[in-house]
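Trainee: How does the following fold in three dimensions:
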Amino acid sequence: MLKSLAVLPVFFMIATAPVLAGEPADAVKYFYDNLGSETQPENRDRFTGPALEFLNAANAAWERDETNCIEFMFPVDGQDFDDAEIAKTLKLDETVNGDSADVTASFSNFGQATQVEWSLTKTAAGWQVADIASEANQWRVSRMTCD
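Mentor: Predicted coordinates for the structure are as follows:
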């Protein structure tokens, strides 16, 4: 009994730790399980590189004079979404090459096939999103600017 109790604090710390140090697809799935969370400041630790720089610039522009630099949701490649349909149809395909990974999220949203490409980098914090893109709508976060 005492041995079991000694393990509980360790188990609790592991169970409540942020899910950053998993497979690349798991890091991306977080954003589909929590649609709209990609722009929330408390999720900045899930980003690195160009994606992090753009999100920080967008926050700074909003705080400065309420300039809105993000006009759609990156994970769904649009402004509106059917979360139940996305959850039911979501497929994540990952390709890992050392400390880099690409994850393609394929899903249906209001009956329309959609693909969003995620580029991740493995850092000391785990797999973090470095870029997000849509070939269909020709945008890439790393090419976005926010003044």
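Trainee: okay, CA-based contacts and neighbour counts for the rest of this
Mentor: Will do.
Trainee: Kindly list the longest helix within this structure.
Mentor: If you go by DSSP state H, the chain has its longest helix at helix 49-65.
Trainee: Can you give me the buried ones in stretch 16-28?
Mentor: 19, 20, 21, 23, 24, 25, 26, 27, 28 (16 or more other Cα atoms under 10 Å).
Trainee: okay if I get these as a markdown table plus secondary structure and distance to residue 91?
Mentor: A markdown table is the format used below for the buried residues of stretch 16-28 (DSSP: H, G, I helix; E, B strand; the rest coil; distance: Cα to Cα, whole Å):
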| residue | secondary structure | distance to residue 91 |
| --- | --- | --- |
| 19 | coil | 19 |
| 20 | coil | 19 |
| 21 | coil | 20 |
| 23 | coil | 15 |
| 24 | helix | 13 |
| 25 | helix | 10 |
| 26 | helix | 12 |
| 27 | helix | 14 |
| 28 | helix | 11 |
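Trainee: and this one, so I can compare the two:
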Amino acid sequence: MDPTRRSVLTLLAAAPLATAPALAAETAGAFLAEIYSHYTGEGGMGVPLDNPATVERYFEPTLAKLINDDAAQAAEVDDLPELNGDPFVDAQDWDLANLKATTDASGPDSASGHVTFDNMGEAKAIDIDMVRTAKGWRIADIHWSEGSLRGLYTH
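Mentor: Take a look at the predicted model:
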């Protein structure tokens, strides 16, 4: 094989790495900060989990499927889904103050997030298990004082 052709083939083989989504390179801390940026400031609207694509943007595939399947089944029978509130603030309404979010790496492709804030005067602490997927960081579970998001679907 001539050297020019070999160079072209090498460049073509490396192209998928160069064009991978920028989300795959973000840190777990940046992913967590992006989520909570939707809850602060004037008119913080949160992260509406009202369509499958948004759920898949934030949750790893097996948890996203549980959330989306539950929402679809609840809609079919005109009932409320198991997730009946905002999992990121453990409430249906919010007015956050004193928000602090930190992350700890628990492996090359996993991290734990620790979020504390006051919501309408009530202190809250939430722990978030995150995993790195081919599409970037995603949530594997959210732990509240009285349970977990994944636990809603395994009772």
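Trainee: Mean per-residue distance, the longest helix of the first structure versus the second structure.
Mentor: With both structures laid over each other, helix 49-65 of the first structure and its partner residues in the second structure are 2.4 Å apart on average (mean Cα distance after the TM-score superposition for the first structure).
Trainee: After that helix, which helix or strand is next?
Mentor: Downstream of helix 49-65 of the first structure, the first helix or strand assigned by DSSP states H and E is helix 83-89.
Trainee: how far is that next one from where the chain is centred?
Mentor: 17 Å (Cα atoms, centre = their mean, to the nearest Å).
Trainee: For the residue opposite residue 124 of the first structure in the second structure once aligned, the count of nearby residues, please.
Mentor: The criterion is TM-score structural alignment: under it, residue 124 of the first structure has residue 134 as its aligned partner in the second structure. Here the count is done by other Cα atoms under 10 Å, and residue 134 of the second structure has 11 residues near it.
Trainee: Same question for residue 68 of the first structure.
Mentor: When neighbours are counted by other Cα under 10 Å, residue 68 of the first structure comes out with 13.
Trainee: Not counting its neighbours along the chain, what's nearest the match of residue 124 of the first structure?
Mentor: In this structure, residue 134 of the second structure finds its nearest non-sequential neighbour in residue 24, 6.3 Å apart by Cα to Cα, 6 or more residues apart in numbering.
Trainee: Show the contacting residues for that neighbour.
Mentor: 132, 133, 134, 135, 136, 137 (Cα atoms under 8 Å, 6 or more residues apart in numbering).
Trainee: Specify which member of those is nearest to residue 120 of the second structure.
Mentor: residue 137 (29.3 Å; Cα to Cα).
Trainee: doesn't residue 88 make contact with residue 106 of the first structure?
Mentor: No - with the criterion set as Cα atoms under 8 Å, residue 106 of the first structure and residue 88 do not qualify as a contacting pair; they are 11.1 Å apart.
Trainee: More neighbours: which of those two?
Mentor: In this comparison of residue 106 of the first structure against residue 88, neighbours counted by other Cα under 10 Å, the higher total goes to residue 106 at 18 against 10.
Trainee: Where does the more buried one sit: helix, strand or coil?
Mentor: Three states are possible here, and by DSSP: H, G, I helix; E, B strand; the rest coil the one that applies to residue 106 of the first structure is strand.
Trainee: got the contact list for the counterpart of it in the second structure?
Mentor: Aligning on TM-score structural alignment places residue 106 of the first structure opposite residue 116 in the second structure. Listed by Cα under 8 Å, 6+ apart, the contact set of residue 116 of the second structure reads 98, 99, 100, 101, 123, 124, 125, 126.
Trainee: Many thanks, I have nothing further to ask.
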